[in-house]
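A.B. asks: this one's sequence-less:
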């Protein structure tokens, strides 16, 4: 009854007084979705599409291949499910799945199929879940139930495709969900093999938070003229994010980190610390734990069980600090995160935005602390050029809440914390060894980092050497004794530049080095003065060459020069025609809509996919030696049999391989003959793609019941059509119901016939049974 009322409400919403269909703009009904899909949307309580849905769904409904960049929680699942429901319409009697959704993890796949069943409640489409860790036989039975939609992880799906010798020729709709994580988790070989089995006429959607270079190449090969849709969130920072930049030396970073965790941050705030390599993660975890702070850690090569345990500790707030690498943090999503600390400053601005984007989400405020060493300062300047935000040097009267303040750490704090770190190293014998390994890993890490721009390098040299303490340390109890006299004294020490050279230290007038340097300085002082005089006249020479003279001998300013129209020189240096300026800057009022920047961020980028994706590529380097950049020689391994270097390891060369239809060789563990044993046990024929339901399923009922074993073969549905539990939770077709009724009638007649024969044989021997 509720469903009927819901249907009437939807019809009343979509139909006008004359029965004409109305499509309100800006709503799901305005996208032209079918009535069962709209009913599912209204049942979930959705009213308006999210930005990613509003941008993607028109292209998907139009049959285009789409590459969409969106964060977790942006509504991307419904963005590809609703068009899929609208395209598939209803359950097909033909054998073979028509939609395929690939997810990187079992948890995400389980979440996706649950959402699929909820959103597609008013459609009769069937869905099957194929993930690792579940029973293979149950998945055999679910695939024999002829699902329309398969939600799977790549590893288990490829295993079933090889084991069951299945074809994917009937697939019309393919979705790669969280595609960047699919490649980061090492599914590239499985994805390319699955891609080969898919038909050319399919429609493909690829959803990702970032665009690694490997993913762009995969999209070029697997998608046909894709449309790139993105939300411009990777280049924008939240307005609720407070950024703090601290100038520290590399040797004292660990001391500053402990001070932030113990004194600046509250004990009930959760913090994620980003480290460059897994060796830094192990050292910082041991150091923070020795300081009495509950901490957990995650990096890519950590055991999966240990990784789940550490993430659970952080989710349950048993550990308030988590130390991670960039690669490991890709699969971690903490909505209530309070702080992020960059132990090393990232070499790419997009990577910085990727790190700090985990805080200040969904209207919450958050803080990001970055420890910037002198060699990382150019990368910090690159970041502010990328985000178009200034880097403000700290001032004594500056507010601590102001964004983008770059200051130093007071010396009293450094002295206190360094002494504390030395005590921890003395108590814990593992810390010195871990620190040595981390230092060696830092050298390898620096080789794989990209270099900052030359402009940022030159700008970093012009910044002051001495910086005022950052305002966040103003309330620290260790800074109570510091006053302006001490700060001025330290500033003079940092700014002191002796005029004497190293050869003149502790020398008298009678020494030879003093005499030589005095003569050399006398000769060079003339040249230095001449060079300074030459540079001071360069500006005057430029003004004279332009023919501009100021009456009272004053140098003309730029405002004075704006009133003159200057000749334009071509490549050869000759002066051409004057360029007339038709716009009056003094009275011109530019018009920019109030929502211009937000609409620009949500706009569809035009042009070819190659050019669009080139500016969005973000590759995350590995957090250990195997994942970092290597030379070509380091990637090769020596093969003793071939007597030459090869591009694979010895274990890969010696492992058994089987050749697939695409010509690639995969591990022989994909073919275990479990499916053949399952079919023989349940007397079921193999699954044939393209046939009709009820055809090709030959065998008795479950366990051979319902007839003589080995005789009286019948074709039908029920449990015999798909094995045990093949149609659990699915509606049976009319043919299956008819066969089941015939089977019950036949069994009833056989029982009555047996009972009649028993009574006939018992006559004359005694009273017959009732």
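C.D. replies: Done, it's in. What you see is a predicted model; the values in this text were computed from it and never measured. Numbers count the residues shown, from 1 in each chain.
A.B. asks: hey, let's count contacts and neighbours off CA atoms from now on
C.D. replies: Fine.
A.B. asks: contacting residues around the residue lying closest to residue 226 once chain neighbours are set aside?
C.D. replies: Setting aside the residues directly before and after it, residue 226 is nearest to residue 65 in space (C-alpha to C-alpha, 6 or more residues apart in numbering), at 4.7 Å. Residues in contact with residue 65 (C-alpha atoms under 8 Å, 6 or more residues apart in numbering) are 59, 203, 204, 205, 223, 224, 225, 226, 227.
A.B. asks: and the gap between residue 743 and residue 719?
C.D. replies: Using C-alpha to C-alpha, to the nearest Å, residue 743 is found at 12 Å from residue 719.
A.B. asks: for comparison:
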């Protein structure tokens, strides 16, 4: 059969006219694909997807998905990935990293391979991100004959066993459940040739290091490995050195960690006014019809906000990790299809989730780490769209805001306590909330809480949860705390976003008076309140004030001098405070490590050395020190690296470390080893083991993983329940029987991969391998069933072939339509 298409196209793609039927051998196929890619690149010089050499099916999926022009990260990454190189890619969130690894994967897997089983593996940190990747894979590969399966936590393992038995081409999984399935099914991943770590930094931060090591140990060495992330901390450099072969580093959009289309507003209020500010933003600031995601600290806050918005008549849904997987999918789809306007979530949706046409993000609780803030607000202003992020802060969250701007390397603008122009750009301002806006809904809020017991209960639960959250929240940097104390002396003005139109100086004065009343702090101590001057407490405090009066005056004079000095410095001092831009942060900290790890580094533009020299000379004149030879007590990118790491294993281990000085002699050590603890599951005291591996198991690859992943026999139970092996053999046996015709005894054979056709379980059949006891028993049962079927209703008549069999010898009545041809059946039927 000749291939479809015109003859001249076959010549242009390198087909030989002398070859019969346009046949191309497997050895020539890669050359043909290379010629196709070169032909496409030759025709198209626009830099679009056409010039990347994709096949027709993949390019058709790109067109149907709506992609027209590749993003910068796609333009840099896809050609390198198509060359078969290992890649570590870092780009800003929302820049199109998912299509960077899906399109080359679809293009590569279309080539026929002799290996059977899955050929691509994509690991995601969360269930929602994995489902989103699965949806994109189906959309982009709708014209490719490839199948994808998801192995996710929260789903039934039986369904995942069935999906993997269908031998999908692509597996999209979360590390924990995938390791569990691999151990249960004893999977060998030798056929995997394409591995992707999506949001790679988050995979390590969530504690999947042991699972990732087990997965890597099962993968072949000839695989192509890709790491994609919005941030690139130093931990991934070490992982790239250990798990990747001659990798290429692609770093784009690293100077601006936030999108230029994103507008930021920071609103400071009291803790009890946080809900009132949220209602005001949703009802009066956010335009009608726009979708908003509200981020809260805990699931109890999510439940409280959901009930509160329901009382206010605002359509909302919610999402957090403890929610049932089916409910999480339903609520996400409800918001995605615009059936509700507000989605209240925890940080489970802060990374990687792509919600089309999202307009606003509100931080009900400000995140403790700058990196988490970047991922939260990265849900908006994606793919060139504009978006707004509102953050509601209380006083103890202000140091984290200063940490954020140290991480971003930009300047934070405090709203002055004076009248501002109405047309001022409020982007990046931090200011207060006018008291009159809060008082509007205050009475209604109290009425809702008094009439609803569910709302009161949810409020109390959120307050208790917030206390626990504060214990686990990492502390802000000392530099930010110190700077906040300096800034607290200044009076913060009303945020320009919340200023009412036509505000006058009288309104500003009123707002200042209300702010002063709220922040009033008495100078008298508890010993002086409600007592006379002749009592002992008042006398002691008077003597104390007289003694320390000169210290108080000196501190006040120093504070005033510092304020005058800051006002005199102007903008020059403000320019020196921001940290170094992240463009050189990672390279400056580990230039040698990066050069040793990555074979090539792809960057967006070259560094201007002349501008650097000019800045260095100007800074040397201002500060009076040589920055090149000056060694600071901490690295230049200290704030950047601190913002990248959500959890620090060293800090956690150091805090938990205990120096035990009672173990110096053998007697105390023996007593320590004999100490027992109460096991609630066994209901008895058990011995304590100091071995760190007592709760871990060692796999065939030599990796220690938690004992919870130990094989529990679920896969064997599923095979016995579904009889999957018997069904597969019956399907193989039934196929030649259907081809043999009616009433004809067919000798069924099954071809073996290693030799000629072998009998399907006959008494004289031979198998190339040893059979187990279960296989022998199953074969005997099949033979017995076949013998019974052959002896029931099979007989011959004198006038023709029998259908359905005649009556038995013992006088049994003939079956319906028993004889064909008029004869009397003489089959050997059962009595």
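C.D. replies: Perfect, thanks for sending it. This is a predicted model, so every value here is computed, not measured.
A.B. asks: Mark which of the contacts of residue 65 of structure 1 are part of strands, please.
C.D. replies: 203, 204, 205, 227 (DSSP state E).
A.B. asks: Put together a markdown table for those residues, with neighbour count and distance to residue 457 of structure 1 on each row.
C.D. replies: Below are these laid out as a markdown table (neighbours: other C-alpha atoms under 10 Å; distance: C-alpha to C-alpha, whole Å):
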| residue | neighbour count | distance to residue 457 of structure 1 |
| --- | --- | --- |
| 203 | 20 | 47 |
| 204 | 22 | 44 |
| 205 | 24 | 41 |
| 227 | 23 | 37 |
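A.B. asks: so which of these would you say is closest to residue 184 of structure 1?
C.D. replies: residue 205 (18.4 Å; C-alpha to C-alpha).
A.B. asks: Can you tell me the centre-most residue of structure 1?
C.D. replies: residue 209 (4.3 Å; C-alpha atoms, centre = their mean).
A.B. asks: first to last residue in stretch 99-117 of structure 2, what's the distance?
C.D. replies: Using C-alpha to C-alpha, one end of stretch 99-117 of structure 2 lies 23 Å from the other.
A.B. asks: Show me what that stretch is in contact with.
C.D. replies: Stretch 99-117 of structure 2 is touched from outside by 54-55, 58, 73-74, 77-78, 81-82, 119-120, 137, 140-141, 144-146, 167-169, 191, 194, 196, 226, with contacts defined as C-alpha under 8 Å, 6+ apart.
A.B. asks: Same list (the ones in strands among the contacts of residue 65 of structure 1) but as CSV, adding distance to residue 286 of structure 1.
C.D. replies: Formatted as CSV, these follow (distance: C-alpha to C-alpha, whole Å):
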residue, distance to residue 286 of structure 1
203, 50
204, 46
205, 43
227, 47
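A.B. asks: Quick one: map residue 496 of structure 2 onto structure 1.
C.D. replies: Applying TM-score structural alignment, one finds that residue 496 of structure 2 aligns to residue 471 in structure 1.
A.B. asks: Could you count how many residues lie near its match?
C.D. replies: 23 (other C-alpha atoms under 10 Å).
A.B. asks: Report the separation between residue 377 of structure 2 and residue 751 of structure 2.
C.D. replies: In this view, residue 377 of structure 2 and residue 751 of structure 2 are 59 Å apart by C-alpha to C-alpha.
A.B. asks: of all the ones in strands among the contacts of residue 65 of structure 1, which comes closest to residue 386 of structure 1?
C.D. replies: residue 227 (25.1 Å).
A.B. asks: quick one on the thing from earlier: neighbour count winner among residue 377 and residue 751 of structure 2?
C.D. replies: Neighbour tally, residue 377 of structure 2 and residue 751, criterion other C-alpha under 10 Å: the higher count belongs to residue 377, 29 against 12.
A.B. asks: show me the contacts for the equivalent of the more buried one over in structure 1.
C.D. replies: By TM-score structural alignment, residue 377 of structure 2 lines up with residue 356 in structure 1. Neighbouring residues of residue 356 of structure 1 by C-alpha under 8 Å, 6+ apart: 340, 368.
A.B. asks: how about the longest helix along structure 1: buried residues?
C.D. replies: Secondary structure assigned by DSSP state H gives helix 734-762 as the longest helix of structure 1. Using 16 or more other C-alpha atoms under 10 Å as the test for burial, helix 734-762 of structure 1 gives 736, 739, 740, 743.
A.B. asks: next one: stretch 714-733 of structure 2
C.D. replies: Buried, per 16+ other C-alpha under 10 Å, within stretch 714-733 of structure 2: 715, 718, 726, 732, 733.
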